[in-house]
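Engineer: sequence and predicted structure, then a few things I'm wondering about:
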Amino acid sequence: MNEHILFNLVDLAGTFAFAISGATAARRCNLDLFGILAIAYITACGGGIARDLCIGAIPPAGLSDWRYLATAVIAAMLTIVAYPWVERLTYPVRLFDAMGLGLFSVYGAHKALVFGHNAEVAILLGIVTAVGGGMARDVLLARVSIVLEKEIYASAALAGAALAVLGEHLHWPAVWATWLPILVCFVLRFLSLRLHWNLPRFGRDRGR
């Protein structure tokens, strides 16, 4: 498969997964149709828009390419129709978040490299792409973002982006440089949910 087509599919798949995550969260908050569509789109495209603004890809693909809006709307409508089935999944929002996290961390890092930025910038923008939309969703829904809690979330995106950058610098085959980092990020996030892995958390000073 052509590398350009492969990464486009990865980006759209991440958009679809994050849109389901956003739509599910919005549906739980009893938002109306417009609210669900808006949260789905912001969750799916917010991180990518921030990334594109940082690397000078103007106008951002999330705004200029109709496929992103269409993918987010389709995912949101499917979530509305199949909401009872989606809710039966364990951790439905976080499951689709984990899928989108891996896909976007890799694509974000790849796009930064394509635009001529170094490895550090690519890794950081891979993380921004992966967590930006979810943070915007949580702010709009008035809840503490997963990124700021003790869970392994941004750390998983960091692992995926770093491995993707390493693969491209070592000239791994496109399939390995793409799907292996995606899988590592998803598995790390998924296992952290199932096995309750957390980063260190520091409580208040009891002496006060």
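Structural biologist: Perfect, thanks for sending it.

Engineer: make it CA atoms for all contacts and neighbour counts henceforth
Structural biologist: Fine.

Engineer: how about the helices in this protein?
Structural biologist: 3-28, 33-55, 61-64, 66-81, 83-88, 92-114, 119-140, 154-169, 174-195 (DSSP state H).

Engineer: which of those helices is buried the deepest?
Structural biologist: helix 92-114 (a mean of 26; mean count of other C-alpha atoms under 10 Å).

Engineer: ok, structure two:
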Amino acid sequence: MLYWLHWIDLAGVAVFAIAGTLMAYKKHMDGFGVVVLASVTAVGGGTLRDMILDLPVFWVQDPSFFYVITAAAAVTILWLRRKETFPLKYLLFADAIGLAFFNVMGLQKALTYGASPFIAIILGTMTGVFGGLIRDVICREIPLVLKGELYATTCILGGAGYILCSTFGSSIPVAMFVAFSLTLSLRLAAMKWGWALPVFNPHDKITDE
């Protein structure tokens, strides 16, 4: 099982590296900026997860992750050089796929190393959102996780779907597929229809009184 989980992890890293490269293109960064942004987007969440779990950081143990980041960034750059425009939907779509991948992998790794279901859901969410959070902060953008549309909430609901599947006896691959599909579907739906969790009345005003 660890073998195919490794390949899924690599796929998630590749997708988030693409999202980081797209943001670097949007911000007109140079080659070094592309590498930095692709890397922090791809490994930021997993690094935080491993540190919290007191495990060796995954990319320190296996440099193949940076080979994948480099390849994904290079392919994305070549593709962008052939485009005359940059639709924002490319960045958002790549980010949504990476979010779903890393949410599932973070959750699964946390459970593998003995975390309770509740903590595993939290760590899965952190794995999914933290790389993109660092990327957006570096680029002086409002992080997607803090914007109105559902973002981190999709990871929580996807993680809950995984736990429910496991509770009712589903295999790990089935539970992971359900969690991935639920996270991705909710995020794409939130992007399309503007789903959000409103807290404040949009007409409220702050006064000095």
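Structural biologist: Thanks, I have it. Keep in mind the model is a prediction, meaning the values are calculated, not measured.

Engineer: TM-score for the pair, please.
Structural biologist: With the length set by TM-score structural alignment, normalised by the length of structure 1, the two chains reach a TM-score of 0.91; 205 aligned residues with a C-alpha RMSD of 1.8 Å.

Engineer: need the helices of structure 1 in CSV (columns: distance to L148 of structure 1).
Structural biologist: CSV is the format used below for the helices of structure 1 (distance: least, C-alpha to C-alpha, whole Å):
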stretch, distance to L148 of structure 1
helix 3-28, 18
helix 33-55, 16
helix 61-64, 25
helix 66-81, 25
helix 83-88, 25
helix 92-114, 15
helix 119-140, 9
helix 154-169, 9
helix 174-195, 15
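
Engineer: for the ones you listed, which one sits closest to D205 of structure 1?
Structural biologist: Of all these, it is helix 154-169 that lies closest to D205 of structure 1, at 26.0 Å by C-alpha to C-alpha.

Engineer: contacts for stretch 74-92 of structure 2, please.
Structural biologist: 18-19, 21-23, 26 (C-alpha atoms under 8 Å, 6 or more residues apart in numbering).

Engineer: tell me the one among those residues nearest to R187 of structure 2.
Structural biologist: A19 (15.2 Å).

Engineer: who's in contact with that closest one?
Structural biologist: 38, 41, 91-92, 94-95 are the contacts of A19 of structure 2 under C-alpha under 8 Å, 6+ apart.

Engineer: with V165 of structure 1 instead?
Structural biologist: 109-110, 119, 122-123.

Engineer: aligned partner of it in structure 2?
Structural biologist: In structure 2, V165 of structure 1 lines up with I163, judged by TM-score structural alignment.

Engineer: returning to that earlier point: nearest to V147 of structure 1, of the helices of structure 1?
Structural biologist: helix 154-169 (6.0 Å).

Engineer: how much does the closest one stray from structure 2?
Structural biologist: For helix 154-169 of structure 1, the mean deviation from structure 2 after alignment is 1.9 Å (mean C-alpha distance after the TM-score superposition for structure 1).

Engineer: and the gap between the most centrally placed residue in structure 2 and R49 of structure 2?
Structural biologist: Central residue of structure 2 (C-alpha atoms, centre = their mean): L99, 2.7 Å from the mean position. Distance, L99 of structure 2 to R49 of structure 2, by C-alpha to C-alpha, to the nearest Å: 14 Å.

Engineer: hang on, the earlier thing: how do the contacts of A19 of structure 2 look in structure 1, which are kept?
Structural biologist: Using both residues aligned by TM-score structural alignment, their matches' C-alpha atoms under 8 Å, structure 1 keeps these contacts from these: 38, 41, 91-92, 94-95.

Engineer: would you mind checking which of these is nearest to F200 of structure 2?
Structural biologist: Nearest to F200 of structure 2 among those is L92, at 25.4 Å by C-alpha to C-alpha.

Engineer: corresponding residue for that closest one in structure 1?
Structural biologist: By TM-score structural alignment, L92 of structure 2 lines up with R94.

Engineer: and if you look at H28 of structure 2?
Structural biologist: Under TM-score structural alignment, H28 of structure 2 pairs with N30 in structure 1.

Engineer: cool, and F58 of structure 2?
Structural biologist: Using TM-score structural alignment, F58 of structure 2 lines up with A61 in structure 1.

Engineer: ok, its match - contacts?
Structural biologist: 48-49, 52, 68.

Engineer: re the thing from before, quick one: the residue nearest to the centre of structure 2 and D54 of structure 2, what's the gap?
Structural biologist: For L99 of structure 2 relative to D54 of structure 2 (C-alpha to C-alpha), the value is 23 Å.

Engineer: one more: W79 of structure 2?
Structural biologist: From W79 of structure 2 to D54 of structure 2 the distance is 39 Å (C-alpha to C-alpha).

Engineer: tell me how far L103 of structure 1 lies from P181 of structure 1.
Structural biologist: To P181 of structure 1, L103 of structure 1 is 9 Å away according to C-alpha to C-alpha.

Engineer: same question for D52 of structure 1.
Structural biologist: In terms of C-alpha to C-alpha, D52 of structure 1 sits 21 Å off from P181 of structure 1.
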